[in-house]
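>>> Here is my input; please provide its structure:
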Amino acid sequence: MSYPWAREYEPKTGLTKFLDEKLPLPRLVYNAVGAGYPVPRNLSYMWNFGVLAGFFLVVQIVTGIVLAMHYAANAEVAFATTEHIMRDVNWGWLMRYAHANGASFFFIVVYIHIFRGLFYSSYKAPREMIWLLGVVIFLLMMATAFMGYVLPWGQMSFWGAKVITGLFGAIPLVGEPLQVWLLGGFAPDNAALNRFFSLHFLLPFVIAGVVILHIWALHIPGSSNPTGVEVKSESDTLPFHPYYTAKDGFGLGVVLLFFMAMVFFLPNALGHPDNYIEANPLATPAHIVPEWYFWPFYAILRAFTADFILSAKLWGVIAMFASILVWFFLPWLDKSPVRSGHYRPMFRKFFWFGLIPAMIVLFICGGAPAEEPYVMASQIATAYYFLHFLVILPLISSLEKPEPLPYSITEAVLGSDKKAVLGENTTPAV
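From the prediction side, this is the model:
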């Protein structure tokens, strides 16, 4: 399909002509995010969050490299070096607060990005690979964030590492050897801290590599859109630049206002105060909780309280990992030919009044003590979570009657008038 507005990359200087001939990286970038890349013309601000996730990944890598220059992965001095960064290193407090809060904002934009994909069925053909790579990115993010949470070596760092690595001990036969292998011993100490620091430093670059694959996979079928209707003609699209670079820039500016507000005025609001106490293996905190972005999966883990064939602990571990792994199968669980939730009345009701409330309950229960009524609430929310993906979603895709779709993206934007759709001049002659 040809696009009349698309402009070919034209190197104008001797250097750019040399690069274009020998290593056409500028041409690759231009075709990926420039005026030569066609994008559906009806994308809303919900499509900003992929770019925002990429921005916060860069923030994490840059601030992480600076912090690694001053951090020592040794149980004797890790906590002290963290305080040294905060108090003695020039702008160290800014680097650490930007890194800690950047992780939270990274997860916020990724969660919104995921649930936007769930509502608009971005996992359906021909975009299955984009979705699958996105789930891989999320799993890598969780592993990276967990290891990063251990590094300050405060009370929550130590006990969080002990509890989470202890989950592997529930696996029959190989569980305890696996736990010892992960920690390099029988409890979190120097070996575990060195391993976690090495992996925490390495994995963001692995994430960046998978992000490149994710973007590459996106450019093959093109972006999805709020209608779920595929591009039919050049009138359905706009060049990415300047239309969506401006839109993404505005969205980034708004999010940066909130990010800077957190970094400068509420830097510890999303953390736990116990992590400002140095790790003490002999003093167990009253309430051990992970970072907030792990809460729904922590609630699923704790929802299993009774042994049935397998131990409750093992059921919790299986359910916790299955709650993310089930996303891999969504392209085949949801058989509806319609993508957008805007045109699926039954799906829309179960999404907004079933899945979203269940996730909110899991977030709340994951950060609450393991007592009633939180345990019962997490059990109900966990049951609905799996019921939604494994039972309700396949049934809805077979039973519901979708609402009529617009003929094209242009019709959805300009209306069903033929002249408007074709882009003809509708102004009466004077």
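
>>> rest of the way, CA atoms for contacts and neighbours
Fine.

>>> Tell me, how many residues neighbour P337?
Using other Cα atoms under 10 Å as the criterion, P337 is surrounded by 12 other residues.

>>> tell me which element it falls in.
Using DSSP states H and E, P337 sits within no helix or strand.

>>> surely P40 meets P226?
No: with contacts counted by Cα atoms under 8 Å, P40 stays clear of P226, the gap being 9.4 Å.

>>> For those two, list the residues in contact with both.
With contacts defined as Cα atoms under 8 Å, 6 or more residues apart in numbering, no residue is shared by P40 and P226.

>>> Look up how far M141 lies from the residue nearest to the spatial centre of the chain.
In the chain, the centroid-proximal residue (Cα atoms, centre = their mean) is V110; its distance is 2.8 Å. Distance, V110 to M141, using Cα to Cα, to the nearest Å: 10 Å.

>>> Show me where the stretch 101-250 of the chain has its strands.
Remark: strands assigned in the stretch 101-250 of the chain by DSSP state E, counting those that start in this stretch are 237-239.

>>> neighbours of L362, just the number please.
L362, neighbours per other Cα under 10 Å, totals 29.

>>> That one - nearest residue in space that isn't next to it in sequence?
Nearest residue to L362, sequence neighbours excluded (Cα to Cα, 6 or more residues apart in numbering): P296, at 4.4 Å.

>>> and for comparison, fold this next one:
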Amino acid sequence: MSFAWAKQYEPQSAFTKWLDEKLPFPRLVYNAVGAGYPVPRNLNYMWNFGVLAGFCLMLQIVTGVVLAMHYAANQAVAFGTVEHIMRNVNYGWMLRYAHANGASFFFIVIYLHIFRGFFYSSYKAPREMIWLLGVVIFLLMMATAFMGYVLPWGQMSFWGAQVITGLFTAIPLVGEPLQVWLLGGFAPDNAALNRFFSLHFLLPFVIAGVVILHIWALHIPGSSNPTGVEVKQESDTVPFHPYYTAKDGFGLGVFMILFTTMVFFLPNALGHPDNYIEANPLSTPALIVPEWYFYPFYAILRAFTGDLTIPFTGIVLIPAKLLGVIGMFGSILVWFILPWLDKSPVRSGHYRPLFRKFFWFGLIPTMAALFYLGGAHAEEPYIMLSQIFTAYYFMHFLVILPIISQIEVPKPLPFSITEAVLGKDKAAEAPRAGTVDGTDAGTATDGSLQPAE
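Below you'll find the predicted structure:
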């Protein structure tokens, strides 16, 4: 985003002038997160989650690299090396707990970030690419977390790998060869452990690369804001530093209090007890589940219990297992087309009364229910409830949201971000002549109200 009023970087010493000429890294930082980056002045704490997600990624990379120095990806000793890290490595227990709980907190922050995007329609033009890259980051996170779940080589690690890779066998023709290729054999063993360890180590750096693209894409149109109104004047913005560095710093402090409380006092609360038992291919756990942050998608996977057949013939078109795999991946892939499903000219949920009702009383309870059902036993009434909430989940995005965006009458938007913060500016009333009840008569596709003709 480029504004004429943005403060320009000016090197102060001979060295910084030379560095700016040869390698303008300070200028890049200044324009990305410093006083050279104007940001809407009305951002609330829901806009802290991007910075928190970046912090979580760095935490996972640093702790993961150190843990990798003491871990051996061999099924004979993998479980023992984790115990070695916990008992013998200096502060190994803290590193391992920070890494394990860091993954959970990473997903908590990302889920809040995503649902903030749902409510404020952060996927709308001109920010579609930011949203699409964000969904790619989430998919990479899921792959990385699944492979990390296998590494301790406990009971849930082994059987989780067996079940999740077994889903690929639902794909016609290539499914079973694909599973063998992923595992390096017919069941999780040394080959699978080495593959997963290598990819688990590599993928966080791939995520970091996509995050850079995500931030780059963000700086082209600039940050969204709670009103959904675009920046119109200098008074609508403030420099990112010091205003939002201070605000993000406070948010990071609150995050660290919660995170360190979990690491030091409840380190195993988010883990599964069976994963503290060494993997045994001859002993199947009573309940095989992924980590808690995969529960909604696991519930969707298990909701498909019947084959799709041609009526009255019994000919199977799509087996139930493949339907479940399609539903599980489709529940995330549907996010890719959100910018084109939601046709409302207004972004912020604050000004969309009908959308807001379906968001708070439809989508949020549905996701909460799927979180619970994903960790429950695959029996009634949980299966039936999973089917009901899965059906609503897809209806919300594919049916309800497009219809709402067409029929909803939004509330009047403020003329500018400054007006939303400080109240109406009398000097700006002149170009708004011809409005009804003090509101603009026209609504632009960018979510801002235009003066009536």
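
>>> Aligned counterpart of L362 of structure 1 in structure 2, please.
Aligned counterpart of L362 of structure 1 in structure 2: L370 (TM-score structural alignment).

>>> Validate this expectation: the residue nearest to L362 of structure 1 resides in a strand.
No: assigned with DSSP: H, G, I helix; E, B strand; the rest coil, P296 of structure 1 falls outside any strand and is helix.

>>> Go ahead and confirm it touches A358.
No: P296 of structure 1 lies out of contact with A358 (Cα under 8 Å); the separation is 9.4 Å.

>>> Tell me which residues touch F197 of structure 1, please.
With Cα under 8 Å, 6+ apart, F197 of structure 1 has these contacts: 73, 147-148, 151.

>>> can you list those in JSON lines and add neighbour count and distance to L257 of structure 1?
Below are the contacts of F197 of structure 1 laid out as JSON lines (neighbours: other Cα atoms under 10 Å; distance: Cα to Cα, whole Å):
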{"residue": "A73", "neighbour count": "23", "distance to L257 of structure 1": "33"}
{"residue": "M147", "neighbour count": "23", "distance to L257 of structure 1": "28"}
{"residue": "G148", "neighbour count": "21", "distance to L257 of structure 1": "25"}
{"residue": "L151", "neighbour count": "25", "distance to L257 of structure 1": "28"}
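
>>> For the match of L362 of structure 1, give its distance to L133 of structure 2.
Separation of L370 of structure 2 from L133 of structure 2 (Cα to Cα): 25 Å.

>>> Not counting sequence-adjacent ones, nearest residue to the corresponding residue of structure 2 for E400 of structure 1?
In structure 2, E400 of structure 1 lines up with E408, judged by TM-score structural alignment. Counting by Cα to Cα, 6+ apart, L354 is the residue found nearest to E408 of structure 2 once chain neighbours are left out, at 6.5 Å.

>>> what's the host helix or strand of V59 of structure 1 packed up against?
Take DSSP H and E as the rule and V59 of structure 1 turns out to sit in helix 49-68. Other helices and strands packing on helix 49-68 of structure 1, by 3 or more Cα pairs under 8 Å, 6 or more residues apart in numbering; DSSP states H and E, are helix 92-119, helix 190-219.

>>> Go through those helices and name the closest to K335 of structure 1.
Closest to K335 of structure 1 of the helices and strands packed on helix 49-68 of structure 1, according to Cα to Cα: helix 92-119, at 13.6 Å.

>>> That closest one: which residues count as buried?
By 16 or more other Cα atoms under 10 Å, the buried positions in helix 92-119 of structure 1 come out as 92-107, 109-114, 116-119.

>>> Nothing else from me, thank you.
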